[in-house]
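Enquirer: Dropping a prediction and its sequence here:
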Amino acid sequence: MSVVGTFDKARLFTGVSLTALMLCYCISSPAWAGSYPVNSDAALRAAIQTANADGDANATIVMTGNFSISTTALPNPTKPITIDTNGFVLTNTYDPTAGTSRGTLTIQQLAGANVPVTFSGTLVGANAGAAATTAGQIGVAATATKFTNDGSIRGGNGGGGGGAAASGGSGVRVQTGSSLTNNGTIVGGDSTSAGGGAGVAYGNAVGGPNTILNMGTIRGGNGPTNGTAGGGSGILAQGGNAGQIVNSGTIEGGTGAAAIVASNGIINLDIVNSGTIRAGAGQANAITRSLAATTGRLTLELQPGSVIEGNVIAGAVPTTDVLRLGGTGSDSFDISRIGAAAQYQNFDTFEKTGSSTWLLTGVGTATTDWTIYDGTLLVGDHSAPASVIGDITNFGTLGGSGTIFGDVTSSGTVAPGNSIGTLTISGNYTGNGGTLAIESVLGGDASPTDRLVVTGNTAGMTNVKVTNLGGGGAQTVEGIKIVDVGGTSAGSFSLLGDYVFQGDQAVVGGAYAYRLYQNGVSTPADGDWYLRSALTNPATSSAPTAPLYQPGVPLYEAYPQLLLALNGLSTLQQRLGDRYWHGDSAAALAKGPDNVWLRTEGTHASIEPDSSTTVDSYDYNLFKLEGGLDGELYQDKAGRLIGGLTVHYGTISGDIDSLYGNGDIDTTGFGLGATLTWYGDDGLYVDAQSHVTWYDTDLKSDLVDGAMESGNNGFGYALSLETGRRFAASGPWSITPQAQLVYSSVDFDTFNDRFGARVSLDDGDSLLGRLGVALDREETMQRANGQTALAKIYGIANLYGEFLDGTAVDVSGTGFETKNDPVWAGLTLGGSYTWNDDRYSLYGEVAAKSSLKDFGDSYALSGTAGLRVKW
C-alpha cells in the first residue's frame, strides 16, 4: 500500500482542509509516480488536477518554496498523492469567518475507501488573533480514515480577547469511525484567557467506534494562570460510541486537567493501558467520566507496566463499569486502591483476562467480586500478604497466600501459596471440575507444602495436581495435609497422580509414592485431605503400615544384580573346551600355539532373593558371544604358558516382579579381555582371566508409559583365577578337582528418573567362589587317512558360594538392598569333538544350578557351544 500525506521537516501553519487538502484512498500499484514541483497556491491546485488526469498510479507534489494558500477547497485527489514540503513552509491566512475549517488540516476518506495516512514533520493549527475572542483551531481533523502521526502536531492557540470561546484548539480530532496511531507528539493549543485545547478530541463515531493507539505522547494544552479556566485534557472522548484507547506511551492533562475525560453522550469507552496516564498539575483525577454520562460503560484494562497518576472516576450510574487486569507478563496491584474514597472509584465489575500474572497486594476495604477468565490472579504472596472482600469465580488460575472474604467457585486452577504457602477462603468453596495445584516438598508429615484452607463448606468436584519441589520422600503417619475444611466437607478431591497403584492415583516423591486420603488418622472425622505414603491406610497413628514405594524402585534395586549376572566370567572348560590332549597326564595343549575360537552362551534364570526391600523375584535371559585369539608365550619342561585376547558382546533382559510394580530391564554390553593360562606337564592348570565391559540399559515399569530411564551407561570389570589338576582314573576316565574365584564389580551413571528421583549405586561388587569335581571320559580314534580324532564327554559337580553381602542402591536418600541366596549347587554335562589332528574342535555343555535354601525356588539353566580352530 502507498503512504499518502507525508509531510517531512516542515512547519505547516493554518488551514489545509478538505476546504484545504483531502488525502484519500490508497491502492496497490506499480512503483510509477509523477512528480510535480510547485511554488504557489495556483501551482498546487494545478498539480493536483494534472496528477488526477495522468496515467500514473501515484503522484508526488514537491514544494520548491514557501507559499500560502487560501481557505478555498483544494481539488479532490482521485489517486494517492504525497505532498512533500521539502523543508519549506505551507501556510494559510487565518480567516475568522471561515467557521470550524479555518486553520485546520482535514484528512477525510472518500466513500468506500480505506486510506492509511501518515504524517511526519511539524504541524501547528491556526492561532486565533492576539485580541480575538475565538478559539485556536484543530491541528488535524481525521474523519473516516486511518491516520498515523510520526511527527509533532499542536492545536492552535486561543485568542487573547477573553471569553469562553477563546480556548485552545485540539491537536487532533478523531471522528466518524477513524483510527489514530500516534508515535510522536500531539499537544492541544494553549489559551491565556480560556481553557486549553485537548490533545485529542475523540467522538462523533457515526461510522463506527474510533480507535486511538498511542505509543508516543498526547498532552492537553495549558489554560490561563489566573485560574479562570483550566488546561485541556489529554484525550476528550465525547459524542456517541467513542471506541477504544490503547496506550503504551504517555497521556497527560494540561495544567489542572484530567488525562482522559469521558464527556456527555459517551456510550462505551474502553481504555487499555500499559503506559502512563497522568493528571495535569493541580488535578486529582487522571481519568473521569462525566456525572451527566448516565448510559454506557467505561472499561479500564490495566496491563503490566501500567502507571496511572491520579484518580480514576467511573460513572456513578449505570452499574456497568469494568476494572480489568490483563495483558501479558506480570505486575502487581494494591487492592486497597479500590473504593469510594480510593484511587479507583465507582467500578462495578472486576475481571482478570489475558495470560498475565497479577499479584494483588494490600487489604481490600470495598467489595470486589472478581471473575478470572484467563491468566493468574494471586491474592498476596510471602512478602506482601493481602485480603480481598468478595466472591471469586475462577476460569483461569487463582493463587497466592492471602485471604478471600467470600465464596470461591472454580472451574479453573486454584494454586495456593505461590511456592509453599496457604490460601485461605473465609467462606465456601465449590469445585466445578477445576484443579487444585499443590506444591510440596514431599517427605514426612511435617513436609513444607501448599495448603488450601476453607473456613466454610466444600462442595463439587476438584482434581488435585501435586508438584514435588525436590522432596526425597519419607514414610508418613498422619500424612501431609493439603486441604483444611472448617465446615461441611462434602467436596470431592481427586488426585491426578503420576501413575495408578491398586486402582488409586499416586504421586511420586523420591523413592516414595503418595495417595490422597480424606480424614486424619488420629482425627478420623476432621474432613481434611492428606497425602500419605502408606501401603495401606493406617487405622491408628500408633500402628503405621509399610511404606508405599514408587514403581521405579524395584527396577533400580534389581539393576546391579542383572549387571553382575552379565558381568560374570566363564570357566576354562566353557571358554575353550578340552584342557588336555591324549589319555595320560601330559599337558599337551589342546589349542596349540596359535588358535582362534568363538563361543556363544545362553542362560535363563529365576531368582527369589534371600532378602530384598522391594523385589519379590526376577527372571532374566542372558546371551553372550565371545571370541578370542591365543598364542604360546613360554614353554619349558614343566609346561606351557599361553596368553590370549578376547572380545565379547552380551545382552540380558530381566523381568522384575514386585508388589510396588513390575517392570523390565534391558542391558547391552560389549568389552575386551585378556587370559593367561599355565598348563603343567603334571596335569596342573592355572587360568587367569580379566575383562572390562561397557553397558547401556533401559529400565521400564509396567505402571507408567515410557521408560523410567533410557540409555543409562554402566561399566564393569571382572577378575577370575581358576586352578585344577587332572588325575587319571581307570582306562579312559579321569578326575579333575578344581576351584575358581571370581571378583566382579559393576557401576552405572547416577541419574534422575522420570519423576526426578536421584538414583545412584552404593554397592555393586561380588566375590563368587566355586568348588568342583569333573569326571571325564576320552576316546581317541585313528582315521583311515592317518589323522587323529578325539571324543570326550564330562560331568562336573559344583558348589558355589557368594562371600559379599549383595548389592545396594540409593534413591533420593533412601537405601535399598538385595541379597541372593549365598550357597548354590550345580551340575554340568558337556562334551567335545576334535578332529584333523586337533585342527578343529566343537564343544559345548549344559548346566543347571539352584540355591540350596528353598531348593528350586532360585535356579539357572544355561548352555554354551563353541568352535576352536588352530592354524
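Expert: Cool, the structure landed. Numbering: from 1, shown residues only.
Enquirer: CA only for contacts and neighbour counts going forward, please
Expert: Noted.
Enquirer: Could you pick out the longest helix of the chain?
Expert: helix 553-567 (DSSP state H).
Enquirer: how far is that one from where the chain is centred?
Expert: Counting by CA atoms, centre = their mean, to the nearest Å, helix 553-567 is centred 34 Å from the centre of its parent chain.
Enquirer: ranges for the helices of the chain?
Expert: Using DSSP H, helices in the chain cover 41-53, 553-567, 572-576.
Enquirer: Looking at those, which one is packed in the most?
Expert: Highest mean neighbour count of the helices of the chain: helix 553-567, a mean of 25 (counted as mean count of other CA atoms under 10 Å).
Enquirer: what's that one packed up against?
Expert: Applying 3 or more CA pairs under 8 Å, 6 or more residues apart in numbering; DSSP states H and E, one finds that helix 553-567 contacts strand 617-636, strand 639-657, strand 663-680, strand 684-701, strand 707-725, strand 733-748, strand 807-811, strand 814-819.
Enquirer: deepest of these, which one?
Expert: Mean neighbour counts for these (mean count of other CA under 10 Å) peak at strand 807-811, with a mean of 23.
Enquirer: Would you agree residue 186 is in contact with residue 156?
Expert: No - contact between residue 186 and residue 156 fails when scored by CA atoms under 8 Å: they sit 11.8 Å apart.
Enquirer: let's bring in a second one:
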Amino acid sequence: MLNHQIESRQCLGMQVPLACAIGLSLLSLAAPAFAGTVSNGANVSVSPGDPVENWSVITGGRLTLLPGSETSQISVVGSASAVSSNGALIRRTSGTGTNAGVQLSEGATAELRSSRIESTNNGVYTVGLPNVPGSTLRLIDSEVSAVRSGIQANGGADVLIDGSRVFASGSSGASFFGVGLASVSADTVITNGSYVGGQVNGIWLMLDATAPGGGAILAKSSVTVDGSTVEGLTGPAILIRAAAGQRLDGKVMLVNGATLRGGNGNIIEVRESPGTGSGHTVADITIDDSRLTGNIFIENASEASLRLTNNAILNGIITGPADTTVVNGASWNLTGDSSIGDLTLGSGGTVKLGDGTAFNTLNVNGDFVGQGGTFVFNTVFGDDSSPSDKVVIAGNSSGTGNIVVNNINGTGAQTGEGIQLISVAGSSDASFVMPGRATAGIYEYLLYKGGVANPNDGAWYLRSTYTGDPCDLNPSLPICAPTDPGTPTDPGTPVTPVDPIDPGGPTAPIPLLRPEPGAYLANQAAAVHMFQQRRHDRGEPAFEHDGAGAWARVGRDQMHTTIAGQVDTRTHTNVLQIGSDLYRWGQGGRGQIGLMLATGEAETQATSRITGYGTRGKVKGDAVGLYGTWVQSAEDSSGLYVDGWLQYGRYDNRVQGNNLPRETYDATTRAASVEAGYGWAFANSDRGIWYLQPQAQVTYTDYKGDTLQEVNGTVVEDDRAGGFESRVGVRLFGHDNASGNRVQPFLAVNWLYTERGDAMRFDGERLDARLPTNRYEAQAGAQLRLGQRWSAWGDLRVQRGDSGYKDAGAQLGLRRAW
C-alpha cells in the first residue's frame, strides 16, 4: 500500500506551490488495492503467464519482470526499492491506482530494457517532493506509449532514454497532455538514436523546485539530446517555461547530430510563466555538432543564451533576447528577419543572412563582439538603391570579423554612398575585412567603413568606386604587401615649412573596374591577331624560284596595354605555322598557291592598378588556310608582288581571376588579307644591290565568341572585334652578288591603322579595349639563302601606340624547295 505518511512527513506546513502540490495530488488519489506488494528487501519475479496485477514495491523491495511477462501499473517507493524488466509489457488502463504505468518516488529506481509501457495517462512518473531524493529511470531499447505524457520527471529525477521511443498522443489543453517528456526539475539524457515525441510538444522543461518563500534553487531542469530526435507534432519540439510564480533555469544540450522537429515551425520556445506572478524563465541552449532546421522563439521577458559550436548548423529564425554565440565552424543560416540580444561571432563561426531568395535583416539589440567570424550577405550588386541583407547593431561593436558578399543577379553599377551592409548605433570599433571578392559586370566592389556624406557614421558599405587607398580598407589586397622600410637615415636640418596649398574641392570618385574584363579583351585581341601574317613571314619570294616547297615558322609576341586606365594587361603569344605550295605557274612572272596550318597559344596577365587583383587569360587556337602569291620578277626582288590569304581559326578560351572560378568559352575567326608591294633596285654594284620596297596590306577579320554567363551571374558577350586593319610601310633590304649562300638583311617601318577598337559587353555595359587606332612599328631582320633548296629568315619588331601600348615580337622561319 502507498505510504500516506509522506504527506505529513514531507509537506506539513510547507509552502511549495507546485512540486509538492503535484506529488500530493497524486498520493491523495484513492489508494488502490495492489495485488502484489514487495517489501522489506524481498526479491520477487514476474514470469510469463503470471496474473496481470498491480504491484507496489516499498522498503527496499525489488521486483523483476522476466521476458514475456506482463503487469499492470507499478509503484516503487524508497531509495532502496527498484523494479527491473527485460522484454516485459506494462499496461496501465484503469483510472485507479497510480497515474502512470510506472511511478517512482523517494529515490526509487527503475531499469526497463527491451520492454513496452502502455498507459492511458502517463507512461512513467517520478514523484517530486521537497527534501526527498530524486528517483532514477533507465529506459533502454524500450518503448513508451502514453496519452498524457510519455515520461513526467519531477523532483530532481535522473532519467536516461537510450535507444528507446517515447510518444504521448494526448491533445487536450490540460497540462502535459501530449508531451513526450515533461521535465519538472529533472536531468535527462536522450541518446543512441532515441525518439521522444508528443502530439503537442516533444519536451517541456517546466520549473525549478524552490524552498518555501522563494529561497535557494534545489535542482535544475536539464535535457541532453545526443544523436536522437525530439518532435512536437503541433507545437515546438522543446518548450521551456516556468510555472506560475516559479523561476526556471532550463538547460538544453543538443549534440552529435541531434534532430528537432516542431509542428508550428519552432524547434525551441522559451516563454514566461503564465499569470501575473513572479515567475521567470532563464534558458541556456547549446547546439553542438548538430544540424537543425526551424525557428527559435524567446519571449521578451525571458532570458536566454544560445551557443552554436563544433560545426553545428541552424537553419531558421531567432526571435527574442537571446545572447547568441557562433563559434568553431558553426553556422547560423537565417531564413527570415531575426532579432537577438548580444552577438558574439567567434573564429570559424558564420552567420549567413539568407539564401538569396529574399533579403533579411538581423537586428542585434545588444552589442556585437567579433572574434574572427564571418557574416555572409546576399546583395544585388548595383547602385546605392540595391536591395541587400543587413545587420543592424543597436549597441556597440568591437573586435574583428570577415564579410563575404554574394551577388544576387546584380549587373553592376557605379555607386555613390554605397550599399549599406552594417549599421552601428553605438561605438563602431569593430574592424571588418572582405577576404573574398565582390564583382559584377565590369565593376569591382570594395568594403568601406563610413559613408561618403558622413565618413564617421560607423556603418559599413559596399562601393564600386575608388575614393582612397584600398589598403586602408583591406590590407590583404595583393597590392598591399608590406615593404621593408630600410635603414633609417639622418633627417638632417629641419626645413621651414611653407604655407599649405589649397587642395580645392573633393575629387569625384571614379568607377572601380575589376581586372577580368581586361583578360577577356586581351583574349579577344590575341585571337584576332594570332595567325595574321605578311608575305615575308613565309620567306623571301626571290629565294623561291628553285621550285615548290614547304615552310614553317615560329613566332612570339609580347604585348602590353592598359584598359580604361586601370587594368594593365600583358599578353604572350606563341605561334607555329606550317605550309606547302600546292601549285605554281609562270616563268618570268610567277604565281603560287599553297595550304597552311597553324597552332598557337596566348597567355595574359591582367592586373588592377588599384587593387592589385590579377586575372589570367588563356587562348589556345588552331587555324587552316590558303595563300597565294604573284611576283612580277621571279629572279630577283624588283617589281610588283601581290599576296593574299584566307584563314579559319578556332579558339578555346579561359579566364580565371583571383579567388574566382575559372570561366571557359569558345571563339572562331574568319580572316582574309590582300597585300601588295613594289621593289626598286638602287645602289646596284658589282659587290651587291639594295632595294626599297613600299608595301600596303589590308586585313579583315570576322571574330565571333560565345556568350557566357559567369558563375557570379555576369553575362559576357562580344560587342565588336576584328574588322578592317591596314598597314602601310617601306622595307629596305639588300644582298651581295656572290654566288652560293646569300644573306639579305632588312629594315622596315610600318604604320598600322585599326578601323575600330575591340569591345565587349558585361551585363550589357560596354567596355572598350581602347587599343590605339594608330600604331607604329620598326622591324629588323635577315633572310638567308642556304644553297639551292634551303632558305631561312628571322626578324625582330617593336610596336608603340597611345595609352602605353607596347608590342615586341620575334620569329624564325625555314623553307625547303622540292
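Expert: Right, received. Where do you want to start? Note that the coordinates shown come from a computational prediction; the quantities given were computed from them, not determined experimentally.
Enquirer: TM-score of the superposed pair?
Expert: Put the two chains on top of each other and the TM-score (TM-score structural alignment, normalised by the length of structure 2) is 0.70; 694 aligned residues with a CA RMSD of 5.1 Å.
Enquirer: do you know which of the helices of structure 1 lies nearest residue 609 of structure 1?
Expert: Residue 609 of structure 1 sits nearest to helix 553-567 of all the helices of structure 1, at 9.8 Å, using CA to CA.
Enquirer: got the angle for that closest one vs strand 684-701?
Expert: Interaxial angle, helix 553-567 of structure 1 versus strand 684-701 (axes from the mean of the first three to the mean of the last three CA atoms, to 10 degrees): 150 degrees.
Enquirer: returning to what we had before: can the helices and strands packed on helix 553-567 of structure 1 go into CSV with extra columns for distance to residue 854 of structure 1?
Expert: Compiled in CSV, those are given as follows (distance: least, CA to CA, whole Å):
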stretch, distance to residue 854 of structure 1
strand 617-636, 14
strand 639-657, 19
strand 663-680, 25
strand 684-701, 28
strand 707-725, 29
strand 733-748, 25
strand 807-811, 21
strand 814-819, 15
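Enquirer: Now find how far off-centre stretch 669-685 of structure 1 is within its chain.
Expert: 57 Å.
Enquirer: What lies in contact with it?
Expert: Here stretch 669-685 of structure 1 makes contact (CA atoms under 8 Å, 6 or more residues apart in numbering) with 585-589, 637-651, 686-696, 723-727.
Enquirer: Quick check: neighbours shared by residue 186 and residue 156 of structure 1?
Expert: residue 171.
Enquirer: So which residues of the stretch 151-300 of structure 2 form strands?
Expert: 165-168, 179-191, 195-198, 201-205, 221-226, 229-232, 238-241, 247-255, 259-262, 266-271, 280-288, 291-293, 295-298 (DSSP state E, counting those that start in this stretch).
Enquirer: Quickly compare those strands and say which is most buried.
Expert: strand 201-205 (a mean of 31).
Enquirer: Can you tell me how far the aligned partner of residue 556 of structure 1 in structure 2 is from residue 409 of structure 2?
Expert: Aligned by TM-score structural alignment, residue 556 of structure 1 pairs with residue 520 of structure 2. Counting by CA to CA, to the nearest Å, the gap from residue 520 of structure 2 to residue 409 of structure 2 is 21 Å.
Enquirer: Residue 754 of structure 2 too?
Expert: 36 Å.
Enquirer: Please apply the same query to residue 673 of structure 2.
Expert: In terms of CA to CA, residue 673 of structure 2 sits 43 Å off from residue 409 of structure 2.
Enquirer: quick one on the thing from earlier: which one of the strands of the stretch 151-300 of structure 2 lies nearest to residue 805 of structure 2?
Expert: Here strand 291-293 is closest among the strands of the stretch 151-300 of structure 2 (CA to CA), at 56.1 Å.
Enquirer: before we move on, back to that, angle of the longest helix of structure 1 against strand 707-725?
Expert: Going by the same axes, to 10 degrees, helix 553-567 of structure 1 makes 30 degrees with strand 707-725.
Enquirer: average gap between helix 553-567 of structure 1 and structure 2?
Expert: Once fitted to structure 2, helix 553-567 of structure 1 is off its aligned match by 3.0 Å on average (mean CA distance after the TM-score superposition for structure 1).
Enquirer: tell me the angle of that helix relative to strand 807-811?
Expert: 140 degrees.
Enquirer: and the angle for helix 553-567 of structure 1 with strand 663-680?
Expert: Using the same axes, to 10 degrees: helix 553-567 of structure 1 against strand 663-680 is 20 degrees.
Enquirer: Can I get the helices of structure 1 in TSV including distance to residue 324 of structure 1?
Expert: As requested, these are exported to TSV (distance: least, CA to CA, whole Å):
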stretch	distance to residue 324 of structure 1
helix 41-53	49
helix 553-567	49
helix 572-576	80
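Enquirer: Residue 62 of structure 1 is nearest to which of these?
Expert: Closest among those, using CA to CA: helix 41-53, at 9.2 Å.
Enquirer: In structure 2, which residue range corresponds to that closest one?
Expert: Using TM-score structural alignment, helix 41-53 of structure 1 finds no match anywhere in structure 2.
Enquirer: Quick check: the spatially most central residue of structure 1 vs residue 534 of structure 1, distance?
Expert: Centroid-nearest residue in structure 1, with CA atoms, centre = their mean: residue 467, separated by 13.6 Å. Distance, residue 467 of structure 1 to residue 534 of structure 1, by CA to CA: 19 Å.
Enquirer: Same check on residue 553 of structure 1?
Expert: 15 Å.
Enquirer: Strands of the stretch 451-600 of structure 1, residue ranges please.
Expert: 451-454, 458-468, 480-485, 492-496, 499-501, 504-509, 512-518, 529-532, 594-607.
Enquirer: Take the ones you listed and write them to TSV, including distance to residue 253 of structure 1.
Expert: Output for the strands of the stretch 451-600 of structure 1, formatted as TSV (distance: least, CA to CA, whole Å):
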stretch	distance to residue 253 of structure 1
strand 451-454	46
strand 458-468	49
strand 480-485	50
strand 492-496	53
strand 499-501	61
strand 504-509	57
strand 512-518	58
strand 529-532	55
strand 594-607	85
